[in-house]
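Novice: Model the structure of this input:
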Amino acid sequence: MMTLDLNRIIGIHGVNIAQIFMSRILILGSTGMLGTMVSRYFLDLEDYDVALTTRAPGQESNESYIFKFDASVDEMDSLIQKVNPDYVINCIGIIKPEIDEANQQSISNAININSYFPLQLSNNAEVHKFKYIQIGTDCVFSGNTGNYVESSFQDAEDVYGKSKIGGEVVHNYKKVVRASIVGPEIGEGKSLLNWFLSQEKNEINGFKDHLWNGITTLNFAKIAHGMIKSDTFSQNHQHLIPKDIVSKFTLLEYFKNYFDIDIKINEINSDKSVNRTLNTENIEFNNLLWMNAGYDHVPTIEENIKELAESDISKGILS
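Specialist: Down below sits the predicted model:
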């Protein structure tokens, strides 16, 4: 579609010239919760030359922009030389539900993908001079106190959180945007949203003593786009926070209301309260990220869930 539009306006030679100057974006991991949203969002844009990776059997296609890549076995440098990106967005990661802490191989795999792979990617960014966006997680913190800022001590108590600490090390050409994320997945999925949607007509519990101030995968895609479009990079961590904080019970209520799910949610206390809420020492940069992403104000969590539910991309993922 992009080429046809340019061809009609400026001719085939103009197309060739325009494509030379288009930023080339490589999205690593296009089939997980984050990667699915980010890849579909960027493919809908007409301003970039987008390449994706997948490791899922059968996901390869004849499309020239899709590359088979398994971060656990394949050579990163070879992929980078093929694509020659200006920007890389890393959506590859082993999430908490996929880690068996009683299994050493599972632990090793988590460390390899969540710690060593981002470090390898940082080194490639240094060599090949591309800019690299890494999603961070609130799970590098224990959740015992909350209100964590960028300089707070990272006191994760589980393998997932500890493995993510290694992958979030500051490096030249790399920007770590730390946030907790929710969003739709293809198929059954393992995320909070997909689990919730599978519980329709059931009765579930929502914890009022688990506090949250994360973002959606659509928010992150738009934030990444804004960073690339405005070249808003700095070599440090940035906590990305919305306007407010909610309980997990309230978050589930937002899911119920905006995804229109028939379900009963009981508001209860858990066995252990959890508060991994983030704050930031760089509130102006936080606000700038939201503005560059196209928001005219820092949105509330409810506004973000409403936007996610109404998004055509979300509907396509869940269909």
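Novice: only C-alpha atoms for contact and neighbour calcs from this point on.
Specialist: OK.
Novice: And the helices in this protein, which stretches?
Specialist: With DSSP state H as the criterion, the chain has helices at 2-21, 33-43, 76-83, 104-111, 117-128, 159-167, 192-197, 217-230, 248-258, 283-292, 301-310, 312-318.
Novice: Which among the ones you listed is found nearest to residue 92?
Specialist: Among the helices of the chain, the nearest to residue 92 by Cα to Cα is helix 33-43 (7.5 Å).
Novice: Name the residues of the closest one that are buried.
Specialist: For helix 33-43, the neighbour count (16 or more other Cα atoms under 10 Å) marks 33, 34, 35, 36, 37, 38, 39, 40, 41, 42 as buried.
Novice: Which of the helices of the chain sits closest to residue 269?
Specialist: helix 248-258 (9.7 Å).
Novice: Tell me what angle that closest one forms with helix 301-310.
Specialist: Calculated by axes from the mean of the first three to the mean of the last three Cα atoms, to 10 degrees, helix 248-258 forms an angle of 40 degrees with helix 301-310.
Novice: dump the residue contacts of residue 153.
Specialist: Applying Cα atoms under 8 Å, 6 or more residues apart in numbering to residue 153 gives the contacts residue 141.
Novice: Could you check how far the residue nearest the centre of the chain is from residue 20?
Specialist: Central residue of the chain (Cα atoms, centre = their mean): residue 34, 4.3 Å from the mean position. Going from residue 34 to residue 20 by Cα to Cα, to the nearest Å gives 28 Å.
Novice: For residue 140, state which of the buried residues of helix 33-43 is nearest.
Specialist: residue 34 (18.1 Å).
Novice: My understanding was that the closest one contacts residue 217; is that so?
Specialist: Yes: between residue 34 and residue 217 there is a contact at 5.7 Å, judged by Cα atoms under 8 Å.
Novice: And this one, please, so the two structures can be compared:
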Amino acid sequence: MRVLVLGATGLLGNTVYRVLAERSDLEVYGTCREERHRSFFAPELAERLVSGGDLRSNDALVRLFDSLAPDMIVNCVGGRRREPLDLAASLAVYAVLPRRLAIVCRTRGARLVQVSSDGVFSGTRGRYSEDDLPDAADVYGTAKLLGEVSESHAITLRTSVIGPELEPGSGLLDWFLAREGTCRCYTRAIFSGLPTVEIGRVIRDFVIPRPDLQGVYHVAAAPISKYDLLALVAEEYAKKVEIVADENVVIDRSLNGERFRAATGYVAPPWPALVRSMHSYRFGLAVQ
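Specialist: From the prediction side, this is the model:
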């Protein structure tokens, strides 16, 4: 099976690309926006990074399919929230692109894995199931919701992620590791996402082997506060920083992953194990 990971140099895609490539029966390619990012990958993976061009263009998508003829697309483009958000650009990436991918995949007989976000919910109560009505009022959440696909050849995974970027970035992990002295962390902001390496394993080991899976599924770990999560990160990464509890932000976008568990048998490992796997897999190499 030939798999194409879109956004293979982004926060989510750089790890998903590596994890999928571990399976010898998968021929995995990825899109790369900047040539310099090839240096972050092993030679055999760097060779399979292709320039995708402007994926907002339908012509660029058609050229990709013509050149690679993938059996599956894993869309990791726009894998996290960025601020500030431009309405037109956000809709193009988060909403229009997935819809175009669904159309092209259908006409070419390919499967689409779309990664959505817990951001489709406002976060007023938490433990959201697939039956709960998305109620995001911001640009990001609304655009991500519009990009969710549920056709017979497509599956949308709602989740949230934490993990390393190729270069120092603004994601939760890189932000925290860059802190010095003291760091205020929210005790009432609840997270149920997964490390990017675990998302890769979910797609590789639970989604790809089940071509009958379609529609929207929540993929989640046990709910944990950002304070407790980053305390685990500090311990695992030997990060010397004073974590100060901050109760001012109250938000709970935690997801209920029971439907996905019932369909696949997937149960997320406990958080200490998840943080350990995130640390040891940084850039696909065991940390010494």
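Novice: Could you get me the TM-score between them?
Specialist: Between these two chains, after superposing, the TM-score reads 0.90 (TM-score structural alignment, normalised by the length of structure 2); 281 aligned residues with a Cα RMSD of 2.3 Å.
Novice: Which of the helices of structure 1 sits closest to residue 149 of structure 1?
Specialist: Nearest to residue 149 of structure 1 among the helices of structure 1 is helix 283-292; the distance by Cα to Cα comes to 10.5 Å.
Novice: distance of the residue lying farthest from the centre of structure 2 from residue 240 of structure 2?
Specialist: No residue in structure 2 sits farther from the centre than residue 181, which is 29.8 Å out by Cα atoms, centre = their mean. In this view, residue 181 of structure 2 and residue 240 of structure 2 are 8 Å apart by Cα to Cα.
Novice: In structure 2, what residue corresponds to residue 274 of structure 1?
Specialist: Residue pairing (TM-score structural alignment): residue 274 of structure 1 is matched to residue 251 of structure 2.
Novice: How many residues are close by that match?
Specialist: Using other Cα atoms under 10 Å, residue 251 of structure 2 is surrounded by 18 other residues.
Novice: do the same with residue 45 of structure 2
Specialist: Around residue 45 of structure 2 there are 17 residues (other Cα under 10 Å).
Novice: Same question for the one 3 residues further on.
Specialist: Number of residues near residue 48 of structure 2 (other Cα under 10 Å) recorded here: 16.
Novice: That one maps to what in structure 1?
Specialist: Match for residue 48 of structure 2 (TM-score structural alignment): residue 65.
Novice: Tell me the spacing between the spatially closest residue to its match that is not a sequence neighbour and residue 130 of structure 1.
Specialist: Spatial nearest neighbour of residue 65 of structure 1, chain neighbours left out: residue 51 (4.5 Å); criterion: Cα to Cα, 6 or more residues apart in numbering. Distance from residue 51 of structure 1 to residue 130 of structure 1, counting by Cα to Cα: 14 Å.
Novice: which of these two has more neighbours?
Specialist: Per other Cα under 10 Å, whichever of residue 51 of structure 1 and residue 130 has more neighbours is residue 51, with 23 against 20.
Novice: Map the more buried one onto structure 2.
Specialist: By TM-score structural alignment, residue 51 of structure 1 lines up with residue 29.
Novice: Same question for residue 38 of structure 1.
Specialist: Counting by TM-score structural alignment, residue 38 of structure 1 corresponds to residue 16 in structure 2.
Novice: Pretty sure that match sits against residue 205.
Specialist: No: in this structure, residue 16 of structure 2 is not within contact of residue 205 by Cα under 8 Å, at 12.0 Å.
Novice: hang on, the earlier thing: structure 1: which residue goes with the residue farthest from the centre of structure 2?
Specialist: By TM-score structural alignment, residue 181 of structure 2 lines up with residue 202.
Novice: what's around residue 245 of structure 1, how many residues?
Specialist: Per other Cα under 10 Å, the neighbour tally for residue 245 of structure 1 reads 17.
Novice: my bad, residue 279 of structure 2
Specialist: For residue 279 of structure 2, the neighbour count with other Cα under 10 Å is 21.
Novice: Residue 147 of structure 2 versus that one, what's the distance?
Specialist: 31 Å.
Novice: Repeat that for residue 65 of structure 2.
Specialist: Counting by Cα to Cα, the gap between residue 65 of structure 2 and residue 147 of structure 2 amounts to 20 Å.
Novice: For those two, indicate the residue with more neighbours.
Specialist: Neighbour count, other Cα under 10 Å: between residue 65 of structure 2 and residue 147, residue 147 has more, with 23 against 17.
Novice: Map that one across to structure 1 for me.
Specialist: Residue 147 of structure 2 maps onto residue 167 in structure 1, by TM-score structural alignment.
Novice: re earlier: the residue nearest to the residue farthest from the centre of structure 2 when sequence neighbours are not counted: what's it in contact with?
Specialist: Spatial nearest neighbour of residue 181 of structure 2, excluding adjacent residues (Cα to Cα, 6+ apart): residue 241 at 5.3 Å. When contacts are counted by Cα under 8 Å, 6+ apart, residue 241 of structure 2 touches 179, 180, 181, 182, 183, 234.
Novice: Count the residues that sit near the residue lying closest to residue 167 of structure 1 once chain neighbours are set aside.
Specialist: Nearest residue to residue 167 of structure 1 in three dimensions, chain neighbours excluded: residue 115, at 4.0 Å (Cα to Cα, 6+ apart). Other residues near residue 115 of structure 1 number 20, with proximity taken as other Cα under 10 Å.
Novice: Then residue 199 of structure 2?
Specialist: Counted with other Cα under 10 Å, the neighbours of residue 199 of structure 2 add up to 25.
Novice: Please apply the same query to the one 3 residues further on.
Specialist: Residue 202 of structure 2 sits with 21 neighbouring residues when counted by other Cα under 10 Å.
Novice: That one matches what in structure 1?
Specialist: Matched to structure 1 by TM-score structural alignment, residue 202 of structure 2 sits across from residue 223.
Novice: wait, isn't that match in contact with residue 289?
Specialist: Yes: Residue 223 of structure 1 is within contact range of residue 289, at 6.1 Å (criterion: Cα under 8 Å).
Novice: Residue 89 of structure 1 matches what in structure 2?
Specialist: That one, residue 89 of structure 1, aligns with residue 74 by TM-score structural alignment.
Novice: Please name the nearest non-neighbouring residue to residue 100 of structure 2.
Specialist: Nearest one to residue 100 of structure 2, counting by Cα to Cα, 6+ apart, is residue 58 at 7.3 Å.
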